[in-house]
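> Fold the stuff below for me.
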Amino acid sequence: MTTFVDRVELHVAAGNGGHGCASVHREKFKPLGGPDGGNGGRGGDVILIVDQSVTTLLDYHHSPHRKATNGKPGEGGNRSGKDGQDLVLPVPDGTVVLDGAGNVLADLVGHGTSYIAAQGGRGGLGNAALSSARRKAPGFALLGVPGDLQDIVLELKTVADVALVGYPSAGKSSLISVLSAAKPKIADYPFTTLVPNLGVVTAGETVYTIADVPGLIPGASQGKGLGLEFLRHVERCSVLVHILDTATLESERDPISDLDMIEEELKQYGGLDRRPRMVVLNKIDVPDGKDLAEMVRPDLEARGYRVFEVSAVAHTGLRELSFAIAEFVAASRAAKPKEEATRIVIRPKAVDDSGFTVVQEEDGLFRVRGEKPERWVRQTDFNNDEAVGYLADRLNRLGVEASLMKAGARSGDGVAIGPEDNAVVFDWEPTVMAGAEMLGRRGEDHRLDEPRPATQRRRDKQAERDEATQEFEEFKPF
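Below you'll find the predicted structure:
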């Protein structure tokens, strides 16, 4: 059974926004008390957050589909719908978030670091929020916006200071078991280690983490063996420690050729060959191993490596090795720039940025793309003429109609608002005053006006009769 997973594809869905409510306040002796429809609630977000207690992506391997809750619809009496609950997904420290094309969306390092993988949809406005001096009684409300749907890839890159690399059965797991309290599986056959093992080492005042990476073999950077699956765990390490087997039973292998092979694989993977490194000649407790270590040590030191002779079984040379690694780690930490306080970068839009684009496609269709017009279309109930008129007014005020005319659109041309797979298409009819304005200011209900005194009503009616009589007298034939 799989117990360690470091790469998964995750399908996340944020919650949909709740619909706004179209309602009219009614009470005794006041059947038309004005609009009182509440707003819909916001849909829940899907949030990835680093949790130190999580060390694998196994849960998401078994359950790759995750969804936040939807916002509740608004109700009458100016009652807004409840917001959807955010879905918080804990991930290991060092998780990288990628899109389907392999582009990095976020690099989550450090406890509590978070990333919104899918944004919840906005709640629709109720007719109470849509009312104004010009639109006193809207007979419609806005629909909630659907939440984001995202297919993302989570890739774990172990956060460790030191990585032990080497051939299978070179003694990496044995070494990490004696340097730290880690208890990896150890055996004398290749590919014993199937997952990276982490351990914590204390050397004087320096505390560092150390990881043994499953065995590398020739061609590992191209996917042969297990190397490609776990080379990513080396990327964050400050120091690479080559573990060379001085007691190998394979006649065609020796420490120098093993080192050259591993170095070539690190170079082919990209960037890893420039990391600080040291060499550990392991298994010197074996007589032939001790002799071979003394033979190859001058050659390795001539290449510029710090070389240590150790025996994980006999616990020989371990103290010197652990303090030498601590020096490398401390120097690497000191060389890193100090973390600056979080800065908020404000990038204002260009002065001539209208917030949307109008493009004529090859088939003659004019396509409108932009965050606002696309969201407004999703919020419109097309079964309600008043809501459609309201949408037309908003698009007209935004400048969509003027941009269509500038792009060469004519009456009857097809116009699509939104992406190809989810667009609203209609035949365009240019107007000077669009939608609700053209239809006589929809949403006004004079029954909601304050009643005039009886004397004023009589005067108004008499004025209307006098005006009509005067017009008749002016046009009466002689």
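> C-alpha only now, for contacts and for neighbours.
Noted.
> Show me the residue at the heart of the protein, geometrically.
Nearest residue to the geometric centre of the chain (CA atoms, centre = their mean): residue 117, 3.0 Å.
> Report whether that one is found in a helix, as I expect.
No - counting by DSSP: H, G, I helix; E, B strand; the rest coil, residue 117 falls outside a helix, being strand.
> give the contact list for it.
12, 45-48, 150 (CA atoms under 8 Å, 6 or more residues apart in numbering).
> Equivalent analysis for residue 244, please.
By CA under 8 Å, 6+ apart, the contact set of residue 244 is 166-167, 170, 255, 258-259, 279-282.
> compare with the first, here's sequence two:
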Amino acid sequence: MFVDKVSVELRAGDGGNGAVSFRHEKFIDRGGPDGGNGGRGGDIIVVASNRQNTLAKFRFQKEIVAPSGKAGAKRQKAGRSGQANEVFLPVGTMITDLKGNTLADLVQEDQKVLIAKGGRGGFGNAHFKSSVRQTPRFAEKGDPGQQIKAVFELKMIADVGLVGLPNAGKSTLITSVSNARPEIANYPFTTLIPNLGVVDIHDSSLLFADIPGLIRGASLGKGLGDEFLRHIERTKVLVHLIDANSEQIETDYKVIREELSAYKIDLSQKPFVVALNKIDSLSDEQIEKQLKILKKAVGKNAKVIKISALSRLNIKPLLEEIYKNVEQYTSQQEEVAIDEEALVRITLDESEKSWEIKQTGKNYQVTGEKIEGFARRTDFENYEAVARLKNIMRKMGIMHELGRKNAELGSKIYFGDKSSGYIEY
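Predicted coordinates:
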């Protein structure tokens, strides 16, 4: 089954907790703390693979999980880190969060992207030994792994996209010019999944995609809808295939242009070539009549070529025109890429953002990535661990700011989303 869009939940592994332990061996007096650090949680890494061509395996697998790190142990033994979970996806898969923000765009074979990061392991009490704290009786908890609700969307990466109304002959054309062998029949929506074919021309290989037929109103969900148009978002050039036997040839062309324009990304701006197909079924006089009507509708926007995909008539001139457009598009994109490289973009690193304090009644909420991380790793049941957190807050200036806000003795101080715990002022 061809599946090109799925929703999944990604859960990277949690970090292991640090250990609280003291060395107890014969003849060794005051052995000191020897609790090891927790292991790191496993990451989730997505890998682009040409061996995958659908997202069908995620139709029922709604969760992708990486193992958590193990807890530290005595004798300063670190916990084992969770193994990374590599998820293989088809080349052309775009991953977004539920707000539509792009997390990864897999555009080439073996491309790897760390999509969900495993949690950091907590430090054991051996880590906190110092000249002033010789017997620390606390350790850190491990950080939770990242959890992301994501959408995998497959957008095929083809050089040329074939679009046209049902039965315009797209499947016949892709069979005629390439190694593709799609199902061909004389009824609407014969093609229910995009077909791909490779065309060799001038020492180059162009990948063609045959997109399921459009109808008027596809952008409103009629017929197969316009969902399959996502597969030509990345194409360089489009071929508009028009059936020469149609009695409303100008309308057919306009429907294609309107539906491409109505798509969420205006696909009508892409370079295109128009092919008047099935001319072998018409007389010379009829061909010239239809060609004249179509050229008038197209104007100077694109070249119109009359062909017969079935008998391979004028296929070579069509491929030459397509190749010329692909080359022009590629050179233009390279110029844009060079211009963009010259730009220097300065952005604020959100991870370095400081803290903020919000007052709610007598209580306070402290937010900020760094302090929230310390709070998550703190065992709030352990007096020494809480004392360490307060010391960190003092060094960061948080305690001073709470004093300026007239925090009262016993006021509760929460962190982030309040799930980690609280301390009293």
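> How alike are these chains, TM-score-wise?
Here the superposed chains carry a TM-score of 0.92, computed using TM-score structural alignment, normalised by the length of the second structure; 417 aligned residues with a CA RMSD of 2.3 Å.
> Out of the contacts of residue 244 of the first structure, flag the one nearest to residue 418 of the first structure.
Nearest to residue 418 of the first structure, judged by CA to CA, of the contacts of residue 244 of the first structure is residue 166 at 53.4 Å.
> any idea how far that closest one lies from residue 333 of the first structure?
25 Å (CA to CA, to the nearest Å).
> same question, residue 256 of the first structure
In terms of CA to CA, residue 256 of the first structure sits 30 Å off from residue 333 of the first structure.
> Likewise for residue 194 of the first structure?
Residue 194 of the first structure is 29 Å from residue 333 of the first structure, by CA to CA.
> Surely residue 161 of the second structure is in contact with residue 206?
No - the pair residue 161 of the second structure / residue 206 is not scored as a contact, 10.6 Å apart, by CA atoms under 8 Å.
> circling back: between residue 166 and residue 333 of the first structure, tell me which one has more neighbours.
Neighbour totals were compared for residue 166 of the first structure and residue 333, and residue 166 leads with 25 against 13 (other CA atoms under 10 Å).
> which residue lines up with that one in the second structure?
Matched across to the second structure, residue 166 of the first structure falls on residue 164, judged by TM-score structural alignment.
> Over to residue 402 of the first structure?
When the second structure is aligned by TM-score structural alignment, residue 402 of the first structure is paired with residue 400.
> Its match: neighbouring residues, count only.
Neighbours of residue 400 of the second structure under the rule other CA under 10 Å: 14.
> how far apart are the strand or helix carrying it and its match in the first structure?
Here residue 400 of the second structure is covered by helix 398-404, with elements defined by DSSP states H and E. Compared with the first structure after fitting, helix 398-404 of the second structure has a mean deviation of 2.0 Å; criterion: mean CA distance after the TM-score superposition for the first structure.
> Please identify the buried residues of that helix?
Buried residues in helix 398-404 of the second structure, counted by 16 or more other CA atoms under 10 Å: 398-399, 402.
> pretty sure residue 256 of the first structure contacts residue 296?
Yes - Residue 256 of the first structure is within contact range of residue 296, at 7.3 Å (criterion: CA under 8 Å).
> quick one, which of residue 161 and residue 206 of the second structure is more surrounded?
Set residue 161 of the second structure next to residue 206 and count neighbours by other CA under 10 Å: residue 161 wins out with 26 against 18.
> who's in contact with the more buried one?
With CA under 8 Å, 6+ apart, residue 161 of the second structure has these contacts: 208-211, 232, 235-239.
> Please say which position in the second structure residue 65 of the first structure maps to.
Taking TM-score structural alignment, the alignment pairs residue 65 of the first structure with residue 63 from the second structure.
> Not counting its neighbours along the chain, what's nearest its match?
Leaving aside its sequence neighbours, residue 63 of the second structure sits nearest to residue 9 (CA to CA, 6 or more residues apart in numbering; 4.8 Å).
> Equivalent analysis for residue 177 of the first structure, please.
residue 183 (5.6 Å).
> following the helix or strand that contains residue 162 of the second structure, which helix or strand shows up next?
Element membership for residue 162 of the second structure, per DSSP H and E: strand 160-164. Next in sequence after strand 160-164 of the second structure, counting helices and strands by DSSP H and E, comes helix 170-177.
> Identify the residues contacting that next one?
The contact list for helix 170-177 of the second structure (CA under 8 Å, 6+ apart) reads 162-164, 180-184, 191, 195-197, 199, 208-210, 241, 309-310, 312, 315.
> which one in the first structure is aligned with residue 179 of the second structure?
Per TM-score structural alignment, residue 179 of the second structure is aligned with residue 181.
> Surely its match and residue 199 touch.
Yes - between residue 181 of the first structure and residue 199 a contact is recorded at 6.4 Å, counting by CA under 8 Å.
> So those two - more neighbours on which side?
residue 199 (20 against 12).
> So what does the more buried one match up with in the second structure?
Superposed on the second structure with TM-score structural alignment, residue 199 of the first structure falls opposite residue 197.
> and what of residue 228 of the first structure?
Per TM-score structural alignment, residue 228 of the first structure is aligned with residue 226.
> Could you report the distance from that match to residue 157 of the second structure?
Taken as CA to CA, the span from residue 226 of the second structure to residue 157 of the second structure is 17 Å.
> likewise residue 404 of the second structure?
With distances taken as CA to CA, residue 404 of the second structure is found 58 Å from residue 157 of the second structure.
> swap in residue 276 of the second structure?
Distance from residue 276 of the second structure to residue 157 of the second structure, counting by CA to CA: 25 Å.
> repeat for residue 289 of the second structure
Taken as CA to CA, the span from residue 289 of the second structure to residue 157 of the second structure is 37 Å.
> higher neighbour count, these two?
Neighbour totals were compared for residue 289 of the second structure and residue 157, and residue 157 leads with 22 against 12 (other CA under 10 Å).
> could you say which helix or strand contains that one?
Applying DSSP H and E, one finds residue 157 of the second structure in no helix or strand.
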